[in-house]
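Peer 1: Need a 3D model of the sequence below.
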Amino acid sequence: MDPTLEPLARSLREAPVVDRDGYEYFVHGVTDGVPPVEPAVLQAVADGITARIDLESVDKLVAPEAMGIHHGTALSLASDIPMAVVRKRSYGFPDEVAVHQETSYGESELYLNGVDAGDRVVLVDDVLSSGGTIEAVCDALEAAEAELVDIVVVLRRVDADHESVSRDVTSLLDVRVRDGAVEVLE
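Peer 2: Got it, this is the predicted structure:
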């Protein structure tokens, strides 16, 4: 494992797992903001992404509300690239793009603003589980005629069904839930 990711891996191994209507959901600062996200973990996320993704020609980072925001913010500060947040509420701007999101544990509408046609963007999110959020945001980026350079998630749940994701996704760590505990795969 990349040594810069050890603070993240260590904190994941201690994360509690709860049942959300039959779905084993782990609770962690990266994915829920509970417990608070330690600065060393956010630094590991920013360092891990910058080591894996070519950001040289990227115009904007795009992060979905709510849990992509702090990872996008850490990366924006590290890279000096502006960030657009995909919100769960409409502002009614003329170029706003609305899309429907369905995940393993809920659904909602998402609204993209601040991304222009031709912008080269990297989508940053917390976890790839069902793939519903990533697919919805990618649909919005296509509707905005932005160029998707890369998709990066902090965590990929390898025990979840994310076959609906038709795009390549880079992850910092692959994890699964087994016997009520989070396992970090090497």
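Peer 1: Could you use CA atoms for every contact and neighbour count after this?
Peer 2: Will do.
Peer 1: element containing Q101?
Peer 2: strand 97-103 (DSSP states H and E).
Peer 1: Following up with a second sequence; could you model it the same way so I can compare the two?
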Amino acid sequence: MDRLERSLLETPVIEKEGYHYFVHPISDGVPTLKPALLREIVVRIIRAADVENVDKIVTPAAMGIHISTGVSMMTDVPLVVVRKREYGLDGEVSLQQVTGYSESEMFINDVHAGDRVLVIDDVLSTGGTLDAIVGALDSIGADIVDIVAVIEKVGGGNEMADREESVTSLVRVEMVDGEVTIVE
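Peer 2: From the prediction side, this is the model:
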């Protein structure tokens, strides 16, 4: 079993309003993110994604940044962070992010028609964040070469399921009786 799967099986689980939520260094920044785990994830993304045919990596703030930075450093592919702050730069595109627990406006800068992009996110749960980003990239005219989520939570609604683009996940999990289980 790889570090990522092992770390998910050992991660703390908290209950909030009847919902069991795992707390993991990749998705939450706590407990401590060990370099070996991040390195494993970066290598697995590079092996899983079509990084040789992309011009830019696109990731949402905040928890995709550390993962995508590692991939960018290892591949020399520039990184674009989708931010929750408007800058007003030329070509800035806004999008509405709606997840199972929040709603916010986000902004993409420096992605242009014809750019070939790899989208990386930490967790695919409801698909709301990725769906909004993919929709905005489509409206820009970017070519989405690949989409990778480190962790995919199964068992809930996934807005990406109805999209033409597919998401590659490194590991699929579900909560069973208040514990994380790996889904094969």
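Peer 1: Quick TM-score on the pair, please.
Peer 2: Scored against TM-score structural alignment, normalised by the length of structure 2, the superposed chains reach a TM-score of 0.94; 182 aligned residues with a CA RMSD of 1.4 Å.
Peer 1: thinking again about what came up before, mean deviation (superposed) between the strand holding Q101 of structure 1 and structure 2, please.
Peer 2: With mean CA distance after the TM-score superposition for structure 1, strand 97-103 of structure 1 departs from structure 2 by a mean of 0.5 Å once superposed.
Peer 1: Which stretches in structure 2 count as strands?
Peer 2: For structure 2, applying DSSP state E gives strands covering 13-16, 19-22, 56-60, 79-82, 93-98, 103-108, 116-124, 143-153, 168-176, 179-183.
Peer 1: The strand holding Q101 of structure 1 aligns to what range in structure 2?
Peer 2: On structure 2, the counterpart of strand 97-103 of structure 1 by TM-score structural alignment is residues 93-99.
Peer 1: from the middle of its chain, how far away would that stretch be?
Peer 2: Distance of stretch 93-99 of structure 2 from the chain centroid (CA atoms, centre = their mean, to the nearest Å) equals 14 Å.
Peer 1: Can you tell me what sits against that stretch?
Peer 2: 103-109, 126-129, 132-133, 136, 140 (CA atoms under 8 Å, 6 or more residues apart in numbering).
Peer 1: what's the closest of these to I182 of structure 2?
Peer 2: T126 (17.8 Å; CA to CA).
Peer 1: What residues does the nearest residue to that closest one once chain neighbours are set aside make contact with?
Peer 2: Once flanking residues are discounted, T126 of structure 2 sits nearest to N158: 4.5 Å by CA to CA, 6 or more residues apart in numbering. By CA under 8 Å, 6+ apart, the contact list for N158 of structure 2 reads L124, S125, T126, G127, G128.
Peer 1: Distance of whatever residue of structure 1 lines up with N158 of structure 2 relative to S57 of structure 1?
Peer 2: Aligning on TM-score structural alignment places N158 of structure 2 opposite H162 in structure 1. Per CA to CA, to the nearest Å, H162 of structure 1 is found 29 Å from S57 of structure 1.
Peer 1: Tell me who's in contact with the most centrally placed residue in structure 2.
Peer 2: In structure 2, the centroid-proximal residue (CA atoms, centre = their mean) is D121; its distance is 0.8 Å. Neighbouring residues of D121 of structure 2 by CA under 8 Å, 6+ apart: T59, P60, M63, G64, L130, V148, A149, V150.
Peer 1: The first one: neighbouring residues, count only.
Peer 2: Pointing back at T59 of structure 2 there. When neighbours are defined as other CA atoms under 10 Å, T59 of structure 2 has 28 of them.
Peer 1: what do we get in structure 1 for it?
Peer 2: In structure 1, T59 of structure 2 lines up with A63, judged by TM-score structural alignment.
Peer 1: quick one: that match and S76 touch, right?
Peer 2: No - using CA atoms under 8 Å, A63 of structure 1 is not in contact with S76, being 10.4 Å away.
Peer 1: shared neighbours, these two?
Peer 2: M83.
Peer 1: was I right about V150 of structure 2 contacting S169?
Peer 2: Yes - the pair V150 of structure 2 and S169 passes the contact test of CA under 8 Å, sitting 5.4 Å apart.
Peer 1: Looking at those two, which one has more neighbours?
Peer 2: With neighbours defined as other CA under 10 Å, V150 of structure 2 and S169 compare such that V150 has more, 24 against 20.
Peer 1: what sits against that one?
Peer 2: Going by CA under 8 Å, 6+ apart, the list of residues near V150 of structure 2 reads I41, I45, I120, D121, D122, V123, L124, S169, L170, V171.
Peer 1: so what's A117 of structure 1 up against?
Peer 2: Counted by CA under 8 Å, 6+ apart, A117 of structure 1 has contacts A144, E145, A146, E147.
Peer 1: which of the residues you listed are buried?
Peer 2: With burial judged by 16 or more other CA atoms under 10 Å, the buried subset of the contacts of A117 of structure 1 is A144, A146, E147.
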